[in-house]
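Undergrad: Here's my sequence, what's the structure:
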Amino acid sequence: MTIHPETRVGHVHLKVADLDRAIAFYSGILGFEVTQRYGAQAAFLSAGGYHHHLGLNTWESRGSTPPPAGHTGLYHTAFLFPDRKALGQVLKRLADAGWPLDGAADHGVSEAVYLTDPDGNGVELYRDRAEADWPRAPDGTLAMTNSRLDVAAIIAEAD
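TA: Okay, here's the model as predicted:
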């Protein structure tokens, strides 16, 4: 049995220690729009007017520390951008804010950068290549890569 192929991940909820700090990152730097806020307890953010793609809350985590390394939990949340220019725009905002990147890779099927949010949650920002451009082995199977990504070249396409 398999899941229906049109199934999509609708939204992600993150426990955060400081709601204003999390909003400053996800809205102020990444550019998500705050669609609703419940005082100092929760906020919902979206891209393009959807009710929410991202929920942030302090219900069980206000003032908490991130989980220690080596424990189970969310590895990262991945945000898909529609094209290289849109990815470059958010990378420029991160650079302007002095926000460090943890890594960057050209996977053949996509270009991705990795960073950590203020609460220690992993974040992937990426754009997919057209499926016709995906690398394939001689037998036609997908042959993803993990090559160096030129982040500066993507930022240059932001304008």
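
Undergrad: going forward, measure contacts between C-alpha atoms and count neighbours the same way
TA: Fine.

Undergrad: Just confirm residue 28 is within a strand.
TA: No - counting by DSSP: H, G, I helix; E, B strand; the rest coil, residue 28 is not found in a strand; it is helix.

Undergrad: That one: neighbouring residues, count only.
TA: By the criterion of other CA atoms under 10 Å, residue 28 has 16 neighbours.

Undergrad: Which residue ranges of the protein form helices?
TA: 19-23, 84-96, 151-156 (DSSP state H).

Undergrad: Stretch 50-60: which residues count as buried?
TA: For stretch 50-60, the neighbour count (16 or more other CA atoms under 10 Å) marks 52, 53, 54, 55, 56, 57, 58 as buried.

Undergrad: Likewise for stretch 102-115?
TA: Neighbour-count burial for stretch 102-115, with 16+ other CA under 10 Å as criterion, is recorded at 104, 105, 106, 107, 108, 109, 110, 111, 112, 113, 114, 115.

Undergrad: Could you also give me the structure for this next sequence, so I can compare it with the first?
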Amino acid sequence: MENNYNIPVQAQIGHVHLKVSDLARALEFYRDLLGFELTTMYGKNAAFLSAGGYHHHIGLNTWHSKGGPSAPRNGAGLYHTAILYPTRKDLAEILQRLIDKGYPIDGASDHGVSEAIYLTDPDGNGVELYRDRPRDEWEYAEDGSVKMITQPLDVHGLLKELE
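TA: This next block holds a predicted model:
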């Protein structure tokens, strides 16, 4: 199929809306642990959360999933939601918060263009917390594509941002 359309450069992914099995438990994760603010409850079965007062970056609902099983690890579906932090220090602060609260971390990677921490929400949805390196630090292949890697994240170096 020929592609003769390109999405506008200014287009962005505006929000993610997740089916969850227990709304209170999901709010404990996204609001109380990660720090998103609750902007509105939509009845008793949905909540909308934001960073910085936007109407919502994350929607949570139990409309079709209340009491249901976790997201299947080996099936089609969302791999992870990625939350972009503005600075390396901000990423270090959320990492320290996860450590302090004893929340399990699934992994941490340096991708060359970004540094990322991976975890799973209470419903089995993957969550990536990351910060981008400045674009002038990115490496490019001869064909112009971005060179991305997966190396262990220097967690100790990241946490030194808090000193």
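
Undergrad: ok so, going back, just to be sure, which of the buried residues of stretch 102-115 of structure 1 are found in strands?
TA: Among the buried residues of stretch 102-115 of structure 1, the residues falling in strands (DSSP state E) are 104, 105, 106, 110, 111, 112, 113, 114, 115.

Undergrad: The last one: what's it in contact with?
TA: It stands for residue 115 of structure 1. 100, 101, 102, 103, 122, 123, 124 (CA atoms under 8 Å, 6 or more residues apart in numbering).

Undergrad: out of the helices of structure 1, nearest to residue 7 of structure 1?
TA: Between residue 7 of structure 1 and the helices of structure 1, the shortest separation by CA to CA is 24.3 Å, and it involves helix 84-96.

Undergrad: so that closest one corresponds to what in structure 2?
TA: Under the alignment (TM-score structural alignment), helix 84-96 of structure 1 falls on residues 88-100 in structure 2.

Undergrad: Mean deviation, that stretch versus structure 1?
TA: Following superposition, stretch 88-100 of structure 2 is found to deviate from structure 1 by 0.9 Å on average (mean CA distance after the TM-score superposition for structure 1).

Undergrad: thinking again about what came up before, make a markdown table from the ones in strands among the buried residues of stretch 102-115 of structure 1 and add distance to residue 47 of structure 1 to it.
TA: Supplementary listing: those in a markdown table, determined by distance: CA to CA, whole Å:
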| residue | distance to residue 47 of structure 1 |
| --- | --- |
| 104 | 23 |
| 105 | 24 |
| 106 | 24 |
| 110 | 20 |
| 111 | 20 |
| 112 | 19 |
| 113 | 19 |
| 114 | 19 |
| 115 | 19 |
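
Undergrad: Farthest pair within these?
TA: 110 and 115 (16.3 Å).

Undergrad: ok, the buried residues of stretch 50-60 of structure 1 vs residue 133 of structure 1, which is closest?
TA: For these, with residue 133 of structure 1 as the reference and CA to CA as the criterion, the closest is residue 53, at 28.2 Å.

Undergrad: What sits closest to the closest one if chain neighbours are left out?
TA: residue 11 (4.3 Å; CA to CA, 6 or more residues apart in numbering).

Undergrad: can you tell me which residue in structure 2 aligns to the one you found?
TA: So residue 11 of structure 1 corresponds to residue 15, using TM-score structural alignment.
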